[in-house]
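>>> Need a 3D model of the following:
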Amino acid sequence: MTTPRPGRVADLLNPRNSKVLLAVMVLYALYTLVPLVWLVINATKTQAGLFSSFGLWFADDFALWDNLSQTLTYRDGIFLRWLGNTLLYVVVGAGGATLLATLAGYGLAKYRFPGRRAVFAIVLGAVAVPGTALAVPTFLLFSELGLTNTPWSVIIPSLISPFGLYLIWVYASDAVPTELLEAARVDGASEFRTFFTISIRLLAPGVVTVLLFTVVATWNNYFLPLIMLSDPDWYPLTVGLNQWAAQAIGAGSQPIYNLVITGSLLTIIPIVVAFLLLQRFWQSGLNAGSVKQ
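From the prediction side, this is the model:
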């Protein structure tokens, strides 16, 4: 592990530099928290209150519970249908992506076979390709297969996570000692038993880290379901709320800004809870994968 130079450490601990860093972090915290605060505050306002009061302060009427009720019951409870669709895509898509990335990353880290370096280059190249660049080719492929406008058109592409594979690959290289695997083989344990009883426990922080990344990516996925799905009954929350927002600004339509804001608040709550519960695994996984002993 590289030791910082004493002069560099002294520069970082300089009171003047510390104040600058503190100011930068405060500005960054405000930049990230102000939109969330605005969302929470405006979710408590009525439709009229959104335009008659300051955005970062509460209105005279506290309408949070009424907004929640309207959001969950609007158009026969379509929001709950979108929530169920999103959970389906996350459980099957993100869960499957985590499983495949774990198996593949572990295999590439602990087994030697011809073409391993080529696979490594392909994985790195896949990490550099943005998902939006593949959306249209994926749509054309799924259209030929007759899978568009079905849940599979969102789930199957979500099963591939090159970054998750690479992260598990790097993490497994140091987290799972080769000597431990060789000892298990000498004792007669099969490769599957070794993986599911020994290796998976050592890989837990890395697996949770990949799970968080894939869950967030699938939960926030917008462009892929937008081009794949045309039936509102299969929309995830991202596409459904965007449809509500378009309806709110459309000419001659009923304004539902309060429902869009309240629905957005409900949408981010599961992600915030997931990060709060799993942040220690996420942090330990990143640290282990970025520091070479």
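>>> From here on, just use CA atoms for contacts and neighbour counts.
OK.
>>> So which residue is dead centre in this structure?
Closest to where the C-alpha atoms of the chain average out (Cα atoms, centre = their mean) is V216, at 1.3 Å.
>>> Helix or strand: which one has that residue?
helix 204-219 (DSSP states H and E).
>>> State the distance from S264 to Q243.
In this structure, S264 and Q243 are 12 Å apart, going by Cα to Cα, to the nearest Å.
>>> count of residues packed around E179?
9 (other Cα atoms under 10 Å).
>>> now swap in T102 and tell me
26.
>>> State the distance from P255 to M25.
38 Å.
>>> who's more crowded, those two?
P255 (17 against 12).
>>> Could you measure from that one over to S52?
From P255 to S52 the distance is 15 Å (Cα to Cα).
>>> what's the angle between the top helix by length along the chain and helix 204-219?
As assigned by DSSP state H, the longest helix anywhere in the chain is helix 257-290. Going by axes from the mean of the first three to the mean of the last three Cα atoms, to 10 degrees, helix 257-290 is angled at 150 degrees with respect to helix 204-219.
>>> And this one, please, so the two structures can be compared:
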Amino acid sequence: MSPSQTLTRPDRAASADHATRPGDRRRTRSASPLLGRGVVNGVLIAAMLWTVLPLTWLVVAATKGYADLYSTGGFEFARVRLWENLVALFTFNDGLFLRWLLNSFLYAGVGALVSSMISILAGYAFDKFRFPGKERWFGLVLLGVLVPAAVTTVPLYLMASDLGLTNSFWGVFLPGLASPFGVYLGRVFSQAYVPDELLEATRVDGAGELRTFWQIAFPLLRPAFATLFLFGFTGGWNAFFMPLLMLSDHELYPVGLGLFMWRQLINTDQDLYYPLLMTGSLVAILPLIVAFFSLQRYWKAGLTAGAVK
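Okay, here's the model as predicted:
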């Protein structure tokens, strides 16, 4: 036996050979990723079906009359009468549904626009300026984030009642302008997107605070503004409890509350209200889809990359 040769126990040699066999390593490595990928894909497919199937059913149901809703399957098209349903929807009761849509655009669209601007301005101020009690005031804002909206609805209603704002446009519009979560996100976005060095450079050049914000900070905060606007628009469009408490005039209802009223009247005339409810529900979600796909291009990070040398 040469000096370079060593003695090895047979059981250890066999175990080492088995552990380092290339085929076993490949099988071990490939089985785990495939299993993990299959679980992830299965969860994604289930989530997709959970989201898409109700919307698909609503699209199909909006093309049917009351009799076809129960005589055909949920995903089965009958005699397509979508146009007739749309005409009936927008002409019913002198165009009441169109009035509800316009109210929702005012409550949600204009309200989200103003609320997002207030949140951006407040978040920018909390981030870039120094003033007495700054962190304590911001702590109060965070407390507002923790309080559920349902808890503050009744106090807001009582305040609006004392001010004579119930059953009016302002009773629903004004409470939606304050968004503690929006102020919090505004400060976070300001910290991430607006470098302090860039603002210092503009101030050295003689720009005032308002000019600095509108010409330097706000263009950098457009993705944040779009995100806050979409959050506010979605929340305002889907608002239900506040309008339910504040409003008693059907002409002032948002579209969600109006559809709920039709749902309550369904037993009085099912042939009339079932198609109205299905078609109205389909039309009511279209602005949310349009808003999402219109604003998603602004959701990009790294817009300030290279702004500071």
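>>> ok, back up a step: show me what contacts the residue nearest to the centre of the first structure?
Going by Cα atoms under 8 Å, 6 or more residues apart in numbering, V216 of the first structure touches I271.
>>> S264 and Q243 of the first structure: which is more packed in?
S264 (18 against 14).
>>> any idea what that one aligns with in the second structure?
Mapped onto the second structure by TM-score structural alignment, S264 of the first structure lines up with S281.
>>> just A23 of the first structure next, same as before
So A23 of the first structure corresponds to G42, using TM-score structural alignment.
>>> surely F139 of the first structure meets M228?
Yes: between F139 of the first structure and M228 there is a contact at 6.3 Å, judged by Cα atoms under 8 Å.
>>> Need the overlap of contacts for the two.
T148.
>>> Please identify which of the two sits among more neighbours.
Using other Cα under 10 Å, the more surrounded residue of F139 of the first structure and M228 is M228, with 24 against 18.
>>> Matching that one against the second structure, which residue comes up?
So, by TM-score structural alignment, M228 of the first structure is matched to M246.
>>> how about the helices in the stretch 101-250 of the first structure?
116-128, 131-145, 152-158, 162-175, 178-186, 191-194, 200-202, 204-219, 223-228, 237-249 (DSSP state H, counting those that start in this stretch).
>>> average offset between the third one and the second structure?
Right, helix 152-158 of the first structure. Comparison of helix 152-158 of the first structure with the second structure after fitting gives an average deviation of 0.5 Å (mean Cα distance after the TM-score superposition for the first structure).
>>> And L278 of the first structure, what's its match in the second structure?
So, by TM-score structural alignment, L278 of the first structure is matched to L295.
>>> For that match, which residues are in contact?
Contacts of L295 of the second structure by Cα under 8 Å, 6+ apart are A226, T227, L230.
>>> Around the second one, how many other residues sit close by?
Going back to what we said before, that points to T227 of the second structure. 21.
>>> Look up the closest residue to the counterpart of it in the first structure, ignoring the ones flanking it.
Taking TM-score structural alignment, T227 of the second structure has T209 as its aligned residue in the first structure. Leaving aside its sequence neighbours, T209 of the first structure sits nearest to W282 (Cα to Cα, 6 or more residues apart in numbering; 4.6 Å).
>>> Find me the equivalent region of stretch 165-172 of the first structure in the second structure.
By TM-score structural alignment, stretch 165-172 of the first structure lines up with residues 183-190 in the second structure.
>>> with the first structure superposed, average distance for the matching stretch?
So stretch 183-190 of the second structure averages 0.7 Å relative to the first structure (mean Cα distance after the TM-score superposition for the first structure).
>>> chain center to that stretch, what's the gap?
Stretch 183-190 of the second structure sits 17 Å away from the centroid of its parent chain (Cα atoms, centre = their mean, to the nearest Å).
>>> same question, stretch 259-268 of the first structure
Using Cα atoms, centre = their mean, the offset of stretch 259-268 of the first structure from its chain centre is 17 Å.
>>> swap in stretch 173-192 of the second structure?
14 Å.
>>> who touches the alignment partner in the first structure of A150 of the second structure in this structure?
Per TM-score structural alignment, the equivalent position to A150 of the second structure in the first structure is T132. T132 of the first structure makes contact with F223, L224, according to Cα under 8 Å, 6+ apart.
>>> give me the number of residues near the aligned partner of L174 of the second structure in the first structure?
Matched by TM-score structural alignment, L174 of the second structure corresponds to I156 in the first structure. Burial of I156 of the first structure is recorded as 15 neighbouring residues (other Cα under 10 Å).
>>> ok, now E251 of the second structure?
Based on other Cα under 10 Å, the number of other residues close to E251 of the second structure is 13.
>>> So it versus R99 of the second structure, what's the distance?
From E251 of the second structure to R99 of the second structure the distance is 7 Å (Cα to Cα).
>>> Next up, the contacts around D11 of the first structure.
Counted by Cα under 8 Å, 6+ apart, D11 of the first structure has contacts N17.
>>> how close does it get to G206 of the first structure?
From D11 of the first structure to G206 of the first structure the distance is 33 Å (Cα to Cα).
>>> Could you list the buried residues of the longest helix along the second structure?
Taking DSSP H as the criterion, the second structure has its longest helix at helix 22-61. If you call a residue buried by 16 or more other Cα atoms under 10 Å, then helix 22-61 of the second structure has these buried ones: L58, V59, V60, A61.
>>> swap in stretch 219-239 of the second structure?
Those would be 220-234, 236-239, for stretch 219-239 of the second structure by 16+ other Cα under 10 Å.
>>> and what of stretch 167-181 of the second structure?
For stretch 167-181 of the second structure, by 16+ other Cα under 10 Å, it's 167-169, 171-173, 175-181.
>>> Which of the residues you listed sits closest to V114 of the second structure?
Of all these, V114 of the second structure sits closest to L177, with 6.6 Å by Cα to Cα.
>>> so what's that closest one up against?
L177 of the second structure neighbours (Cα under 8 Å, 6+ apart): G111, A112, V114, S115, I118.
>>> The third one maps to what in the first structure?
Which is V114 of the second structure. V114 of the second structure maps onto G96 in the first structure, by TM-score structural alignment.
>>> From G285 of the first structure, how far out is that match?
19 Å.
>>> Next one: the match of T227 of the second structure from F120 of the first structure, what distance?
Separation of T209 of the first structure from F120 of the first structure (Cα to Cα) stands at 20 Å.
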